[in-house]
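>>> model this:
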Amino acid sequence: MTADHNKNATDNLLLLSSTLQGLTSEGINARSERLDEMSALEIAQLMNSEDQTVAHAVEKVLPAVAKAIDAAHDGLAKGGRIIYVGAGTSGRLGVLDASEIPPTFSASTSLFHAIIAGGQAAIFEAQEGIEDDRAQGVVDLDAANVTEIDVVIGLAVSGRTPYVLAALEEAQKRNAITIGISCNPGSELEQQADIAITPEVGPEVLSGSTRLKSGTAQKMVLNMISTGAMVRLGKCYQNRMVDLNITNEKLRARALNLVRELTEADKEAALHALVEANWNVKVAIVICKTGLDAAAAFDLIQSAGGHLRQALNEAK
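Okay, here's the model as predicted:
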C-alpha cells in the first residue's frame, strides 16, 4: 500500500509539473531574465512596462465581462448574491472586492460574499495546501447556502485549482450562474464556467508570482463586474456615488457637495434637504429638484426601483 501510494503521489506530481509548464502564467518572461541583476529603478521600470500590457489583455475579454455584469445585475435584482470563491491571492482579491461594496454603495453586507480556501486565517497568512482540497470546496460552498438566484465567481489564475473547480461544480448543481476568471486559455475553469473571462497577461516578471500581472487583471475584472452591477441597480446618478453610507464628517461633507453639484442648490438649502432626508443623498436631491417633502421623495425613489434618474424623470 505504501509503495503504491508513493508511486501515485509521484505520478501525480510529475503530471502536475507538466501541466504547470504548459500554463502561460507559469512561463518564463524573457524581459526579466536579468531581474536579480537590475537596479531598483530598472525593476520598477520593467514592472511598470509589463503592467501596461494588462489593460490590453483585459480589453480583449470585455464582451465576456459585459455578460458577467448582466448576470451579476440580474442575480442581485432577483434578491440573490454575488459569491466569490478563490484560494491564495485570488481568494484575497475576492475578499477585497466584497468588503468594498457596502461602504461604496451603501449596500447590505450580505449581497457580496467571499469564500477563501482556508477561511479567515488565509486572508493574513498563506494556507496554500487547502487549494488542493476538492471536498472542502464543496463544504464551504454548501455552507454559503447557494441557490439558483446567486452568482458564483470562481477565481483561479491557473484555471485548475481543485478547491475552486469543486465549488463551481457544486454551484452548478444548485443551478447558480457561474463565472470563471483565470489567465490561462483552455483551462478547466474556462471550460466549466457558464461565463468564462480569461485575460491572457503572459508570463510574470517574477516567474510564477501570479499576484503581479495576473492579480492585477483579476482585480480589474472584479472592479468592472461589481461596479457595473451596482450602477445598473441604481446605485449611482451620472457618475456620482449617490448611495453613500454616511458614517463620518468627511462623508457628510461629500454628501453636501454632491447635493449642491447635482441640484445647483446653495449650501444652506442642500444642508436643510439632507437633514430632512436623514442624510439620504438621493432623497435630498429629489427634494431640492422637485420641492417634494422627504416622505414623498423617498416614495418616488422607491417606485423607481432606486434609480434616481428615473425618479426625477417621473417627477417632471
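
>>> Only C-alpha atoms from now on, for both contacts and neighbour counts.
Noted.

>>> Grab the nearest non-local neighbour of the spatially most central residue of the chain.
Closest residue to the average C-alpha location of the chain: Leu222 at 3.0 Å, with C-alpha atoms, centre = their mean. Leaving aside its sequence neighbours, Leu222 sits nearest to Asp97 (C-alpha to C-alpha, 6 or more residues apart in numbering; 6.9 Å).

>>> part of a helix, is the one you found?
Yes - secondary structure of Asp97 (DSSP: H, G, I helix; E, B strand; the rest coil): part of a helix.

>>> how many neighbours does it have?
20 (other C-alpha atoms under 10 Å).

>>> packing partners for the helix or strand hosting Leu41?
In the assignment (DSSP states H and E), Leu41 maps to helix 40-59. With contacts defined as 3 or more C-alpha pairs under 8 Å, 6 or more residues apart in numbering; DSSP states H and E, helix 40-59 has these neighbours: helix 213-232.

>>> Tell me the buried residues in the helix it packs on?
The neighbour-count check on helix 213-232 (16 or more other C-alpha atoms under 10 Å) flags 213-219, 221-222, 224-232 as buried.

>>> distance of the residue nearest to Leu222 from Ala114?
9 Å (C-alpha to C-alpha, to the nearest Å).

>>> any chance you could map the strands in the stretch 101-250 of the chain?
112-116, 151-155, 177-181, 195-197 (DSSP state E, counting those that start in this stretch).

>>> which residues in this protein form helices?
Secondary structure of the chain (DSSP state H): helices located at 2-21, 40-59, 62-77, 88-105, 121-124, 134-143, 162-173, 188-192, 213-232, 249-263, 267-276, 281-290, 294-303, 308-315.

>>> Now show me the structure for the sequence below, then we'll compare the two:
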Amino acid sequence: MNTEARDPRYVEIDRWPTSVAVAAMIEAQISAVASLQSQTERIAEAAEGAAERLGDTGRLVYVGAGTSGRLAVQDGAELFPTFGWPHERLAFLMAGGIEVFTKAAEMAEDDADTARQEIAAAGIGRDDVVIGVAASGRTPYTLAAITSAREAGALTIGVANNPGSALLEAAEIGLLARTGAEVIAGSTRMKAGTAQKVLLNTLSTAIMLRRGLVYDGMMVNMKISNEKLQSRAEQMVQDIARVDTDTAAAALDSADLDIKLGVLLALGLSKVAAIQLLHAHKQNLRQALNAMQKATANA
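Model (predicted):
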C-alpha cells in the first residue's frame, strides 16, 4: 500500500533542523489536498446522489476506524450546528464505539462481524447514505459495514487513499484521495488524514447545498446557540430581506430565531403564511422566495 511505504526523501527527517522538517510536513500536506482535484466530478456525483437519496427521512451514516473514523465523526457532528441537519438523521459507526474518539482501540478495526451486526441493528435501508472512510481502503470493519449497507440498499460512498483498494470497489461510489507515502511512514493521520478531512468537508457541504440548506453562500439553516451566532443571523436577515438592523432583529425574534422564517417575516408575511410557505417548499428558502415573488408579480 502506498500509504504504508517509506518515502526516501524523508528517511533522515529526524536528523533535520526542526524548521526544515516542519516545512517538509506542510508541503506534503498541501500536496495531499491538491490530490483531490482529480476527484471533483466524483465528489459532485456523490453529493448529488446523496442529496436525492436522503429525501425527507434518510440518514447520513458515517463509518470508520482509528484516525479515519474520528475524522468521519467530526464531520458529521458539525452538520447540526452548521446546517441544522437533524440529530435523528445522523448515525456513527466507529470501530470500538464512540468512546475511542479520545482513546485509541486499534484492534477493533479488524472486527468485521461487529460491523455487520451494527449495520443490521441500525436498520440501514434504501433511504440512507453510508460513508465509509479508511486510508488503507481495506480496514475489515469499514469494508464489512459498507458491503452490508450496500446489500441493504443504502447508497454507499467509500473514501480511501490507496488506488484499487477493496473499499473503493465495494462502495457504489468510490472517492480516492491519492496521497501516497507519508512523511513519517504509515502515519496516516498526516497526509491521508488531511486529505480525508478536506474531502469529507467538501462532500457534506455539497450535500447540504443540494438539500437547499444554504442561500447565497449563507448558513440560513444554522442553529443559533450564542450571541455571536445571533448577530450573524440578524445580519443574514438584514442582507436577504434588505431591511434595517432593527427590523431584522425584530423579525428574527418573532421567528423564534429561525433564520428562514425571519427573512419572510421581515419581508412582510404573517407568521402563519410564512410557515405555510416554507412547509410547501420543504423549508427551501430560495424556492419560497421565488414563489413569493411570482405571487406578487401575478397579483
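
>>> Give me the TM-score for this pair.
The TM-score (TM-score structural alignment, normalised by the length of structure 2) is 0.94; 293 aligned residues with a C-alpha RMSD of 1.3 Å.

>>> among the strands of the stretch 101-250 of structure 1, which is nearest Leu23 of structure 1?
strand 177-181 (14.8 Å; C-alpha to C-alpha).

>>> In structure 2, what stretch matches the closest one?
Counting by TM-score structural alignment, strand 177-181 of structure 1 pairs with residues 155-159 of structure 2.

>>> Likewise for stretch 246-255 of structure 1?
Going by TM-score structural alignment, stretch 246-255 of structure 1 sits over residues 224-233 in structure 2.

>>> List the buried residues in the matching stretch.
Those would be 224, 230, 232-233, for stretch 224-233 of structure 2 by 16+ other C-alpha under 10 Å.

>>> Can you lay out the residues you listed as a markdown table showing distance to Thr142 of structure 2?
Output for these, formatted as a markdown table (distance: C-alpha to C-alpha, whole Å):
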| residue | distance to Thr142 of structure 2 |
| --- | --- |
| Ile224 | 34 |
| Gln230 | 39 |
| Arg232 | 38 |
| Ala233 | 38 |
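
>>> Looking at those, spot the one nearest Ser68 of structure 2.
Nearest to Ser68 of structure 2 among these, with distances taken as C-alpha to C-alpha, is Ile224, at 29.4 Å.

>>> Which residue lies closest in space to the closest one, excluding its sequence neighbours?
Ile224 of structure 2 sits nearest to Gln230 (C-alpha to C-alpha, 6+ apart), 5.7 Å away.

>>> The corresponding residue of structure 1 for Arg6 of structure 2: what's it in contact with?
In structure 1, the residue paired with Arg6 of structure 2 is Ile28, using TM-score structural alignment. Shown in contact with Ile28 of structure 1 (C-alpha atoms under 8 Å, 6 or more residues apart in numbering): 203-204, 207.

>>> residues near the alignment partner in structure 1 of Val63 of structure 2, how many?
In structure 1, Val63 of structure 2 lines up with Val85, judged by TM-score structural alignment. By the criterion of other C-alpha under 10 Å, Val85 of structure 1 has 29 neighbours.

>>> ok, now which ones touch Val85 of structure 1?
Contacts of Val85 of structure 1 by C-alpha under 8 Å, 6+ apart are 91, 94, 114-117, 152-155, 164, 167.

>>> what do you get if the cut-off is 7 Å, keeping everything else the same?
By C-alpha atoms under 7 Å, 6 or more residues apart in numbering, the residues touching Val85 of structure 1 are 91, 94, 114-116, 153-155, 164.

>>> Which members of these are classed as buried?
Applying 16+ other C-alpha under 10 Å to those flags 91, 94, 114-116, 153-155, 164 as buried.

>>> Present those as a markdown table; the columns should include distance to Glu42 of structure 1.
Formatted as a markdown table, the buried ones among the contacts of Val85 of structure 1 follow (distance: C-alpha to C-alpha, whole Å):
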| residue | distance to Glu42 of structure 1 |
| --- | --- |
| Gly91 | 31 |
| Gly94 | 31 |
| Ala114 | 37 |
| Ile115 | 37 |
| Ile116 | 35 |
| Ile153 | 36 |
| Gly154 | 35 |
| Leu155 | 31 |
| Val164 | 36 |
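
>>> Tell me the one of the residues you listed nearest Lys7 of structure 1?
Val164 (26.3 Å).

>>> separation between that closest one and Leu15 of structure 1?
Here Val164 of structure 1 is placed at a distance of 19 Å from Leu15 of structure 1 (C-alpha to C-alpha).

>>> gap between the residue nearest to Leu222 of structure 1 and Cys288 of structure 1?
In terms of C-alpha to C-alpha, Asp97 of structure 1 sits 34 Å off from Cys288 of structure 1.

>>> Counterpart of Ala126 of structure 1 over in structure 2?
So Ala126 of structure 1 corresponds to Ala104, using TM-score structural alignment.

>>> burial count for that match?
Neighbour tally, Ala104 of structure 2, other C-alpha under 10 Å: 15.

>>> And it, how far from Gly66 of structure 2?
From Ala104 of structure 2 over to Gly66 of structure 2 (counting by C-alpha to C-alpha), the distance is 7 Å.

>>> likewise Ala185 of structure 2?
Applying C-alpha to C-alpha to Ala185 of structure 2 and Gly66 of structure 2 gives a distance of 16 Å.

>>> ditto for Asp113 of structure 2
17 Å.

>>> Neighbour count: these two, which is higher?
Remark: of Asp113 of structure 2 and Gly66, Gly66 carries more neighbours, 26 against 12, as counted by other C-alpha under 10 Å.

>>> Contacts only, for that one.
104, 106.

>>> Same check for the contacts of Ile28 of structure 1, but in structure 2.
Of these, the ones still in contact in structure 2 (both residues aligned by TM-score structural alignment, their matches' C-alpha atoms under 8 Å) are 203-204, 207.

>>> which one of the residues you listed is nearest Arg34 of structure 1?
When the kept ones among the contacts of Ile28 of structure 1 are compared against Arg34 of structure 1 (criterion: C-alpha to C-alpha), the nearest one is Ser207, at 12.0 Å.

>>> Having no further points to raise, I will conclude here.
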